[in-house]
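Asker: Task: produce atomic coordinates for the following.
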Amino acid sequence: MQMNKPALFTDVLPGAAHWSMKVPKGHVLRFKDLEGGANLSLLMYNPDNLLERYNAPDTLKGQHTFKLTNGNCLYSDMGRVFASIVRDDTAWIDSVAGVANKEKVTAKWGARDYQSDRNQWKQNGYDSLLVEVAKYGLGKRDLAANLNLFSKVFTKDSGDICYQEEHSKAGDIIELRFEMDTLVVMTTCPHPMNPARLYPFKPVELSLLEAAPLSQEDACLNSRPENERGFENNRRYLVQHGSYTV
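Answerer: The predicted model follows:
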């Protein structure tokens, strides 16, 4: 997506870190893989009703896809569109593999703790997300299936699920345009299927930009008939909450 205006802010999320922010409707979050091989695990919630959150099964089955990429929408469990994928240099976003827990990370890369290793400790995606959602009064029961930006998981003809090494390259960008106010929770801990010998500390740059107005020719709106209904659900929701703008 081409942006004429400068970013409202830019920051870098180091490897093995976690963060969250409320993204207003009509804005784009741009994620950049700075070194190649990054992974950013992401969850979404409605900040005005935290019971509404990203729903992976509805997102995939409604768009008849196993992977997500440019042109796809990201749905809540209320049938509304949290965000649209308006740019994906990697052409494949993992939607099924989840995150690693402490036991998996320890078995693969050994144990470290923050008290001894500070920022070089081997944090895991599950605990990172759990710590972050706790800031909003959420817990284990609220950790729904997540997205893994910059990572690709595919199936062989045999049915085996495989991780694609070196999927994302340095400089690759993914942009999400938010169609409603959304609480975004994220972590840069490594993908659970990453076979790297050493724990990968891979940073991701984040930028917030103002989105161009939605047009009737928008690729995400028109990629599936289901997406037209999702955007209509958004419109009705925003009308009821006094935040709909033409």
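Asker: For the rest of this, base every contact and every neighbour count on C-alpha atoms.
Answerer: Will do.
Asker: any idea how far Arg118 is from Tyr199?
Answerer: 15 Å (CA to CA, to the nearest Å).
Asker: Just want to know which of the two has more residues nearby.
Answerer: Tyr199 (20 against 10; other CA atoms under 10 Å).
Asker: Surely that one and Trp121 touch.
Answerer: No. Applying CA atoms under 8 Å, one finds Tyr199 not in contact with Trp121, separated by 9.5 Å.
Asker: Can you pull up the most central residue in the protein?
Answerer: By CA atoms, centre = their mean, the mean C-alpha position of the chain lies nearest to Leu42, the distance being 3.4 Å.
Asker: which SS state does the nearest residue to that residue once chain neighbours are set aside fall under?
Answerer: In space, and not counting its chain neighbours, Leu42 is closest to Met186: 4.4 Å by CA to CA, 6 or more residues apart in numbering. Of the three states, Met186 takes strand according to DSSP: H, G, I helix; E, B strand; the rest coil.
Asker: To compare with the earlier structure, here is another sequence to fold:
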Amino acid sequence: MSYQHEIPGGAAWSAPIRAGRLMTLTTLAAGANASMLIIGADRLDRLNVPDTLKSQLSACIAPAMVLMSDRGTALATVVRSSLDWHDCLAGFGHDRQLEERFGPSSYAKDGNSWRRSARLGLVSELTKHGFGEADLHGCVNFFSKVGISDDSRATLTFVPDHSAAGDQVSLRSEQDLLVFVSTAPHPLSEQTYAPGGVRVEISSAAVHDTVAELKLRDEAVRALEQAGRLAG
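Answerer: As a prediction, this is how the structure comes out:
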């Protein structure tokens, strides 16, 4: 048994996900972006991007890596991906960025073509679960890549054409979670506003994705052990 939902481009979605589930995201068009926030169902653990990167010696999210909370607890494990790079440095897009790039937009003016930022979509989904703006935190921008420019400040720059339709990433939930996703454009993308949709599928996690087979770093293994201890 599995659950599927298609998030249109520029929209947002959220759902509770039980521990031991496999969440697979699939792009429905080239250049899609999925900005994801993760909060433990106990509302204590939140995705901590700096700790996730520092402990696993990486500048991006890729398989096999554990997404860690600010308590050093595993939230989810990236077990498979068709791409070797998912951005988690640039954060999510804001309304001002969209307005500066594409001009003002609103539902009253543009109807269902209203250009919504990732921040707006994520806050909207957070409020459905009793959260608010104060609960925004660092996100993972699945299917997007950033690089370093040649200027003296080593500015982050968006890498176009990184993903194609049909690219996938799969995460195994290591505890009960609340997951929030926006499919608004990446904040550094300067392409035409035409965000692609993303399909979400939730199913039972495959038992063969063991720690040994994933070749996780010791820090990631400890995060998984901590999640197991908290689960009882």
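Asker: Provide the TM-score value for the superposition.
Answerer: TM-score for the superposed chains, counting by TM-score structural alignment, normalised by the length of the second structure: 0.94, backed by 229 aligned residues with a CA RMSD of 1.3 Å.
Asker: re earlier: mind telling me what the residue nearest to the centre of the first structure corresponds to in the second structure?
Answerer: Using TM-score structural alignment, the partner of Leu42 of the first structure in the second structure is Met36.
Asker: Spit out the contact partners of its match.
Answerer: Contacts for Met36 of the second structure (CA atoms under 8 Å, 6 or more residues apart in numbering) come out as Cys139, Val140, Asn141, Phe142, Val179, Phe180, Val181, Ser182.
Asker: again, only using 6 Å
Answerer: Cys139, Val140, Phe180, Val181 (CA atoms under 6 Å, 6 or more residues apart in numbering).
Asker: ditto for Ile17 of the second structure
Answerer: Counting by CA under 6 Å, 6+ apart, Ile17 of the second structure touches Asp176, Leu177.
Asker: and what of Ala64 of the second structure?
Answerer: Counting by CA under 6 Å, 6+ apart, the residues that Ala64 of the second structure touches are Val78, Val79, Leu214.
Asker: Dump the residues you listed to a markdown table, plus distance to Asp135 of the second structure and neighbour count.
Answerer: Shown next, in a markdown table, are the contacts of Ala64 of the second structure (distance: CA to CA, whole Å; neighbours: other CA atoms under 10 Å):
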| residue | distance to Asp135 of the second structure | neighbour count |
| --- | --- | --- |
| Val78 | 23 | 21 |
| Val79 | 27 | 22 |
| Leu214 | 31 | 16 |
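Asker: Can you pick out the ones from those that are in strands?
Answerer: Val78, Val79 (DSSP state E).
Asker: the strands in the first structure, which residues?
Answerer: Using DSSP E, strands in the first structure cover 9-13, 18-23, 27-33, 40-46, 49-53, 73-75, 81-88, 147-149, 153-155, 161-163, 173-178, 182-187, 204-210.
Asker: once the two are aligned, what's the mean deviation for the longest one against the second structure?
Answerer: When you say that, I think you mean strand 81-88 of the first structure. Following the fit onto the second structure, the mean deviation recorded for strand 81-88 of the first structure is 0.8 Å by mean CA distance after the TM-score superposition for the first structure.
Asker: Could you tell me where that strand falls in the second structure?
Answerer: Going by TM-score structural alignment, strand 81-88 of the first structure sits over residues 74-81 in the second structure.
Asker: swap in the second one?
Answerer: Residues 12-17 of the second structure are the counterpart of strand 18-23 of the first structure, counting by TM-score structural alignment.
Asker: Any idea how many residues pack against whichever residue in the first structure pairs up with His186 of the second structure?
Answerer: Aligned counterpart of His186 of the second structure in the first structure: His191 (TM-score structural alignment). As a burial measure, His191 of the first structure scores 28 neighbours (other CA under 10 Å).
Asker: can you list the contacts of Met36 of the second structure in JSON lines and add distance to Asp161 of the second structure and neighbour count?
Answerer: Putting the contacts of Met36 of the second structure into JSON lines (distance: CA to CA, whole Å; neighbours: other CA under 10 Å) gives the following:
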{"residue": "Cys139", "distance to Asp161 of the second structure": "21", "neighbour count": "22"}
{"residue": "Val140", "distance to Asp161 of the second structure": "18", "neighbour count": "25"}
{"residue": "Phe180", "distance to Asp161 of the second structure": "24", "neighbour count": "23"}
{"residue": "Val181", "distance to Asp161 of the second structure": "21", "neighbour count": "27"}
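Asker: Lys61 of the first structure maps to what in the second structure?
Answerer: So, by TM-score structural alignment, Lys61 of the first structure is matched to Lys54.
Asker: and the residue nearest to Leu42 of the first structure, what does it touch?
Answerer: His18, Trp19, Ser41, Leu42.
Asker: Most neighbours of all those residues, which one?
Answerer: Ranking these using other CA under 10 Å puts Ser41 first, with 27 neighbours.
Asker: correct me, but that one touches Thr187?
Answerer: Yes. The pair Ser41 of the first structure / Thr187 is scored as a contact, 5.3 Å apart, by CA atoms under 6 Å.
Asker: check contacts around Phe178 of the first structure.
Answerer: Phe178 of the first structure makes contact with Lys25, Gly26, His27, Phe82, Ala83, according to CA under 6 Å, 6+ apart.
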